[in-house]
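Enquirer: pasting the sequence and the predicted model now:
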Amino acid sequence: MDLGQIRDLYDEAGIRGFWKGVFPTLVMVSNPSIQFMLYEGMLKQLRRKREEDVKGSTGVTALEVFLLGAIAKLGATVATYPLLVVKSRLQAKQEIGGEKALQYSGFGDCTYSPQ
């Protein structure tokens, strides 16, 4: 971002414009944590089931590890994707003097808006 873009952003939205979308972004950092939690939980269940089925065997294959990781990532993305949409909407350039119905006053307005 160069100085001209910074000036344009400040002229358009003031100091608040620099902070639009910060709250959803901070929540988005939880995505890897959610993914890890889901992965570890599923892996623990798979190992427990293996131990019951095959006496003492808790091994998992590379394909199973891959599939567990993919499912965990899917779950984390489904949980956090709506926040990514809110963040993008808040950070989208909103013309001053444009239609007020298309502008958001903040996180709550963007989240609960019927658009």
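Expert: Right, received. Where do you want to start? Residues are numbered from 1 along each chain as shown.

Enquirer: drop to CA atoms for contacts and neighbour counts, all remaining ones
Expert: OK.

Enquirer: hey, where'd the helices end up in this protein?
Expert: For the chain, the helices defined by DSSP state H cover 3-13, 22-28, 31-53, 62-91, 107-112.

Enquirer: save those as TSV, and put in mean neighbour count too.
Expert: Written out in TSV, the entries for the helices of the chain read as follows (neighbours: other C-alpha atoms under 10 Å):
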stretch	mean neighbour count
helix 3-13	12
helix 22-28	15
helix 31-53	15
helix 62-91	16
helix 107-112	14
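
Enquirer: ok, the nearest residue to Arg89 once chain neighbours are set aside to Gln91 distance?
Expert: Taking C-alpha to C-alpha, 6 or more residues apart in numbering as the measure, Arg89 lies nearest to Cys110, with 7.4 Å between them; neighbours along the chain are not counted. When distances are taken as C-alpha to C-alpha, to the nearest Å, Cys110 and Gln91 turn out to be 11 Å apart.

Enquirer: hold the first one in mind and look at this next one:
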Amino acid sequence: MAACCLLGLAGCASEALDTQLANSREAVDQARIAGAAEKASADFDTAVDKLNRANIAANNRHKGDAMRLAQEAQVDANLARARTDSAQARIAAAEMAKSNQILRDEITRANQNQ
């Protein structure tokens, strides 16, 4: 009976690791789609490296290391995504400020010509 319990726990651990690896892959993929490889390359590269190391650890049955690395990869990928989103927001804000200034200048010229 104890052996059955241990096998059940091992199965749960494997499921949890598989789920974490899938979540980490999804986070890395979403960061890549968002442009993190270009806009937050250090964080993105770290996430990819940790995910690769997590997969190697999982294949070598080092489940504890694999879980930790997969969790870290997910956090790093989320950070890369957040930094990418922030960079894109800064660019959009700068473009909006430029457009607003052009509009102000046009309004000023129009008022001077009246």
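Expert: Structure's in. What do you need? Keep in mind that this is a model prediction, so the values were computed, not measured.

Enquirer: TM-score for these two?
Expert: Once the chains are laid over each other, their TM-score by TM-score structural alignment, normalised by the length of structure 2 reads 0.35; 58 aligned residues with a C-alpha RMSD of 3.7 Å.

Enquirer: picking that back up, the residue nearest to Arg89 of structure 1 contacts Leu84, correct?
Expert: No - if you go by C-alpha atoms under 8 Å, Cys110 of structure 1 and Leu84 don't touch, sitting 11.7 Å apart.

Enquirer: isn't Ile34 of structure 1 up against Ala76?
Expert: Yes - judged on C-alpha under 8 Å, Ile34 of structure 1 makes contact with Ala76 at a distance of 5.4 Å.

Enquirer: determine the longest helix present in structure 2.
Expert: If each helix of structure 2 is counted by residues according to DSSP H, the longest one is helix 63-112.

Enquirer: run the chain-centre distance for that helix.
Expert: Relative to the chain's own centre, helix 63-112 of structure 2 is displaced by 14 Å; criterion: C-alpha atoms, centre = their mean, to the nearest Å.

Enquirer: cool, stretch 58-69 of structure 2 as well?
Expert: The chain centre lies 20 Å from the centre of stretch 58-69 of structure 2; the measure is C-alpha atoms, centre = their mean.

Enquirer: measure it end to end?
Expert: 10 Å.

Enquirer: in it, what's buried?
Expert: If you call a residue buried by 16 or more other C-alpha atoms under 10 Å, then stretch 58-69 of structure 2 has these buried ones: 58, 63, 65-67, 69.
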